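Peer 1: I'd like to go over a predicted model; first the sequence, then the structure.
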Amino acid sequence: MSHALLRSAALALAVLSAAASARAEEMPVVKVEMRDGVIIPSVIEVPAKTRFKLEISNTGTSPVEFESLDLKREKVLAAGVTSAIVFRTIDPGTYDVFDDFHPEARATLVAK
């Protein structure tokens, strides 16, 4: 393979990588805290029809499970852990969210 072809391939890769990074940085991030039977905020507002990241932090002392049957998503987090779920898009509406390990912990995710 010629040096010119290698340089062209490397340049194309760099451009694609930069474009992917720019898109990732532009993605809205919505933060949720889960703490021993409480989900904060209790109404989670997210953009509808837009890719976004839901960042979940377990600030409590026991494991939690962020779950939504409506959205078909779940994420288990040990105490002190932060993780994220990336949603490609969701339709406008209201979705129930709960902590499967703490049945009293409930919230509503509202896509606008």
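Peer 2: Done, it's in. Keep in mind that what you see is a predicted model, and the values were worked out from it rather than measured.
Peer 1: hey, let's count contacts and neighbours off CA atoms from now on
Peer 2: OK.
Peer 1: From V81, how far out is G37?
Peer 2: 15 Å (Cα to Cα, to the nearest Å).
Peer 1: Between these two, point out the one with more neighbours.
Peer 2: G37 (18 against 14; other Cα atoms under 10 Å).
Peer 1: Give me the packing partners of the longest strand along the chain, helices and strands only.
Peer 2: Counting residues, the longest strand in the chain under DSSP state E turns out to be strand 102-111. Applying 3 or more Cα pairs under 8 Å, 6 or more residues apart in numbering; DSSP states H and E, we find strand 102-111 packed against strand 39-40, strand 43-46, strand 93-99.
Peer 1: Presented hereafter is structure B, for comparison with structure A:
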Amino acid sequence: MASPLRFAGFSAAFALAASFALLAVPPARADDAPVYKLIIKDHKFQPDTIEVPAGKKFVIEVHNQDDTPEEFDSNALHREKIVRGGGTGNVNLGPLKAGSYPFIGEFHESTAKGKVVAK
């Protein structure tokens, strides 16, 4: 017959293992949200308008094809994201009310301009 200490040790070890197993499960991510690709090339956003459904979460996947860094910056969306030259970055957004939300490339404001339109 097993001693109570041995059984208690097994329970503690099992609880510890179960806790680690739960930590290995990734939390729910924005992967469930639709992804819209935005390219930075020649210090311009392509496309310069992204249409999204109002009231839904979404992700903008920013691909910087320039050699220099750029910052996706929007006061209206309350987001800033620096994307290194040749790099990619995600901007998680929404849900948004219907409307137009401008954004800029803060490092090249005169050419890098765009907007998100929620319908």
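Peer 2: That came through, no problem. Source: prediction; values computed, not measured.
Peer 1: before we move on, the earlier item: would you mind listing the outside residues contacting the longest strand of the first structure?
Peer 2: For strand 102-111 of the first structure, the surrounding residues in contact (Cα atoms under 8 Å, 6 or more residues apart in numbering) are 36-48, 64, 90-99.
Peer 1: just stretch 28-39 of the first structure next, same as before
Peer 2: 40-41, 44-46, 51-64, 98-99, 101-107.
Peer 1: Of all the helices and strands packed on strand 102-111 of the first structure, which one is nearest L69 of the first structure?
Peer 2: Taking Cα to Cα, strand 93-99 is the member of these nearest to L69 of the first structure, at 7.5 Å.
Peer 1: How about that closest one, which residues are buried there?
Peer 2: Of the residues in strand 93-99 of the first structure, Y95, V97, F98, D99 count as buried by neighbour count, 16 or more other Cα atoms under 10 Å.
Peer 1: in the superposed pair, what's the mean gap between it and the second structure?
Peer 2: With mean Cα distance after the TM-score superposition for the first structure, strand 93-99 of the first structure departs from the second structure by a mean of 0.8 Å once superposed.
Peer 1: so how far is that strand off the chain centroid?
Peer 2: Distance of strand 93-99 of the first structure from its chain centroid, counting by Cα atoms, centre = their mean, to the nearest Å, is 14 Å.
Peer 1: mind checking how far the residue nearest to R88 of the first structure when sequence neighbours are not counted is from V110 of the first structure?
Peer 2: The spatially closest residue to R88 of the first structure, leaving aside those adjacent along the chain, is R51, at 4.4 Å (Cα to Cα, 6 or more residues apart in numbering). Using Cα to Cα, R51 of the first structure is found at 14 Å from V110 of the first structure.
Peer 1: again with I40 of the first structure
Peer 2: 14 Å.
Peer 1: where along the first structure do the strands fall?
Peer 2: Counting by DSSP E, the strands of the first structure are 29-34, 39-40, 43-46, 52-58, 64-68, 73-77, 82-87, 93-99, 102-111.
Peer 1: Need those in TSV (columns: distance to S8 of the first structure).
Peer 2: Shown next, in TSV, are the strands of the first structure (distance: least, Cα to Cα, whole Å):
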stretch	distance to S8 of the first structure
strand 29-34	35
strand 39-40	49
strand 43-46	40
strand 52-58	33
strand 64-68	45
strand 73-77	41
strand 82-87	32
strand 93-99	46
strand 102-111	43
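Peer 1: And the ones you listed: which comes nearest M1 of the first structure?
Peer 2: Across those, closest to M1 of the first structure is strand 82-87 (Cα to Cα), at 38.8 Å.
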